[in-house]
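Visitor: give me the fold of what follows.
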Amino acid sequence: MPIGIIGAGAVGQALAVRFLAAGERVVVSDSRDPQRSRALADALGPGLTAATVEEAAVEEIVVLAVPWRRLREAVRAAESSDWQERIVVDTTNPLGPGHTPAELGGRPSSEVVAGLLPGARLVKAFNTLPPALLGADPRTPAGRRVIFLSGDHPGANGRIAGLVRRAGWAAVDLGPLAGGGRLQQFPGGPLATLELILRPGAEALLS
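Guide: Predicted coordinates:
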């Protein structure tokens, strides 16, 4: 099945490029600028389809790749009151206007996101690297770039870890959102913006 991406900005475009390179099919949407998703489909060719947010949101795996300030707008555009069994990948970072930290009331940002998506199996991933690195070849001469992920549903974590590996990255599962989500969160988390490379032959360390 295709991977749905909500958001055709820098993060959405970077992930679309890497997923397509891995042989995945992608459905991408942008509620604020539908022309941007159509232009992306024209540029990247077969395998990527421009769609509405509602169409992207019905896929089994849905990637939320929108700025924090537009998160609720994007969820509303999906027109879904029940995300049951869908895996939603949260790439967001809680930044408000002027890149100031959003007020979360002491909660991890993924807890806020999960509250907007009843029934979803939420996985936090792809939020610790800038778009330029996300879109670049994850295989470097020194090894593979690491993608951190966390979530409360081991099966969902495993599905996304498999996607990460197929695309060429190294996957590091940090476990539940309460701990792992805070480690990844930007700003504040110690893993945010950290570019790690897994050396060849070091995969056994992640087993």
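Visitor: could you use CA atoms for every contact and neighbour count after this?
Guide: Fine.
Visitor: tell me the buried residues in stretch 55-74?
Guide: The neighbour-count criterion (16 or more other C-alpha atoms under 10 Å) identifies 55-68, 71, 74 as the buried residues of stretch 55-74.
Visitor: so which of those is the closest to Val113?
Guide: The shortest distance between Val113 and any of the buried residues of stretch 55-74, using C-alpha to C-alpha, involves Leu71 and amounts to 8.2 Å.
Visitor: confirm that closest one sits in a helix?
Guide: Yes. When the secondary structure is assigned by DSSP: H, G, I helix; E, B strand; the rest coil, Leu71 falls within a helix.
Visitor: Ala74 and Leu122, how far apart?
Guide: When C-alpha to C-alpha, to the nearest Å is the yardstick, Ala74 and Leu122 sit 16 Å from each other.
Visitor: among the buried residues of stretch 55-74, which are in strands?
Guide: With strands identified by DSSP state E, the entries of the buried residues of stretch 55-74 that belong to them are Ile61, Val62, Val63, Leu64.
Visitor: I figured the third one hits Val89, correct?
Guide: Yes. Using C-alpha atoms under 8 Å, Val63 and Val89 qualify as a contacting pair, with a distance of 4.6 Å.
Visitor: could you also give me the structure for this next sequence, so I can compare it with the first?
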Amino acid sequence: MRIALLGGTGDIGQGLALRWAYDTDHEVVIGSRDPERARAMAEEYETELDSLGVSRSINGFANGMATERADVVVLAVPPFYVRDTVEAVADRLGEVDVLVTPAVGMDRAEDGFHYKPPKAGSVTELVAESVPEGVPVVGAFHNLSADRLANLKVELSQDTLLVGDDEDAKEMVRTLAEEIKGLRALDAGGIANAAEVESVTPLLINLALNNEGMHDVGVRFE
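Guide: Next up is the predicted model:
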């Protein structure tokens, strides 16, 4: 399977790229608005994997080229870029099996981070409104610590919550998520539930900021 991470040079994109390259045999492709940056980061990821004894080829392209022939596209860009990114690659999304969005709208104030959803209700709903008709959208990976995800020497032991209206697409993302060792995917319902999932992220960041030893805090439901 070919997984394209648009914005794969950022924190969450880096973590997912490294984990899928380390734990699975899927083809991982890095996308960016700047193809040179995508290629440079892909080489850095290869070097890091090689240092751990894993030889993998990771390619970097402009976002549109990365999207072509991808089975799954992860929209690993900041929330204020999601609509523009979707529109920029819309003509390449027709054959994509599923578009995944982990973005969360937040503001930072003096007292911490606060959830700030777009007018659509959540970033996941915004993405679902922006994609071409027939492209299934799944919200996932919102509440993971990007630093912990990118540290391949650390076991995750965390959950990710999935929201989506297409059950087949959600099952595909569940399988991909659980191929990452230590990650469990739980079904949180349809896209209408995305705001409840996304709003957990600023809570976790505030916990990490205010409690010693909780820098990589995540969630695990028991």
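Visitor: can you calculate the TM-score here?
Guide: Counting by TM-score structural alignment, normalised by the length of structure 1, the TM-score of this superposition works out to 0.80. Behind it: 193 aligned residues with a C-alpha RMSD of 2.8 Å.
Visitor: so which of the buried residues of stretch 55-74 of structure 1 comes closest to Asn157 of structure 1?
Guide: So of the buried residues of stretch 55-74 of structure 1, ranked by how close each gets to Asn157 of structure 1 (C-alpha to C-alpha), first place is Ile61, at 11.5 Å.
Visitor: what lines up with the closest one in structure 2?
Guide: Aligning on TM-score structural alignment places Ile61 of structure 1 opposite Val72 in structure 2.
Visitor: contact partners for that match?
Guide: For Val72 of structure 2, the set of contacting residues under the criterion of C-alpha atoms under 8 Å, 6 or more residues apart in numbering consists of Met1, Arg2, Ile3, Ala4, Val96, Asp97, Val98, Leu99, Val100.
Visitor: over to Arg166 of structure 1?
Guide: For Arg166 of structure 1, counting by C-alpha under 8 Å, 6+ apart, the contacting residues are Ala22.
Visitor: and the strands in structure 1, which stretches?
Guide: Listed from the start of the chain, structure 1 has strands (DSSP E) covering 3-6, 26-29, 48-51, 61-64, 87-90, 121-125, 139-140, 143-151, 170-173, 197-198.
Visitor: distance to Arg18 of structure 1 added to those strands, as CSV?
Guide: As requested, these are arranged in CSV below (distance: least, C-alpha to C-alpha, whole Å):
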stretch, distance to Arg18 of structure 1
strand 3-6, 12
strand 26-29, 10
strand 48-51, 12
strand 61-64, 13
strand 87-90, 15
strand 121-125, 14
strand 139-140, 11
strand 143-151, 13
strand 170-173, 13
strand 197-198, 17
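Visitor: ok, which of these comes nearest Ala39 of structure 1?
Guide: Distances from Ala39 of structure 1 to each of the strands of structure 1 were compared using C-alpha to C-alpha; the shortest belongs to strand 48-51, at 8.4 Å.
Visitor: where does that closest one end up in structure 2?
Guide: Structural correspondence for strand 48-51 of structure 1: residues 58-61 of structure 2, per TM-score structural alignment.
Visitor: ok, the residue nearest the centre of structure 1 to Ala202 of structure 1 distance?
Guide: Nearest to the mean C-alpha position of structure 1, by C-alpha atoms, centre = their mean, lies Thr91 at 3.8 Å. According to C-alpha to C-alpha, Thr91 of structure 1 and Ala202 of structure 1 sit 26 Å apart.
Visitor: how much does the top helix by length along structure 2 deviate in direction from strand 27-32?
Guide: When every helix of structure 2 is counted residue by residue (DSSP state H), the longest turns out to be helix 35-51. Orientation note: helix 35-51 of structure 2 sits at an angle of 140 degrees relative to strand 27-32 (axes from the mean of the first three to the mean of the last three C-alpha atoms, to 10 degrees).
Visitor: packing partners for helix 35-51 of structure 2?
Guide: helix 11-23, strand 27-32, strand 59-62 (3 or more C-alpha pairs under 8 Å, 6 or more residues apart in numbering; DSSP states H and E).
Visitor: now do 6 Å
Guide: strand 27-32, strand 59-62 (3 or more C-alpha pairs under 6 Å, 6 or more residues apart in numbering; DSSP states H and E).
Visitor: next, the buried residues of stretch 31-51 of structure 2.
Guide: Neighbour-count burial for stretch 31-51 of structure 2, counted by 16+ other C-alpha under 10 Å, picks out 31-32, 35, 37-39, 41-43, 45-47, 49.
Visitor: report the separation between Ala136 of structure 1 and Val123 of structure 1.
Guide: The gap separating Ala136 of structure 1 from Val123 of structure 1 is 22 Å, by C-alpha to C-alpha.
Visitor: ok, now Arg76 of structure 1?
Guide: Distance from Arg76 of structure 1 to Val123 of structure 1, counting by C-alpha to C-alpha: 20 Å.
Visitor: same thing with Val62 of structure 1?
Guide: Looking at Val62 of structure 1 against Val123 of structure 1, where the rule is C-alpha to C-alpha, the gap reads 10 Å.
Visitor: residues near Asp82 of structure 1, how many?
Guide: Burial of Asp82 of structure 1, expressed as a neighbour count using other C-alpha atoms under 10 Å, amounts to 12.
Visitor: and for Ala202 of structure 1?
Guide: 10.
Visitor: now stretch 153-171 of structure 1, how far from the chain's geometric center?
Guide: A distance of 11 Å separates the centroid of the chain from that of stretch 153-171 of structure 1, by C-alpha atoms, centre = their mean, to the nearest Å.
Visitor: cool, and stretch 184-198 of structure 2?
Guide: What separates the centre of stretch 184-198 of structure 2 from the centre of its chain is 14 Å, taken as C-alpha atoms, centre = their mean.
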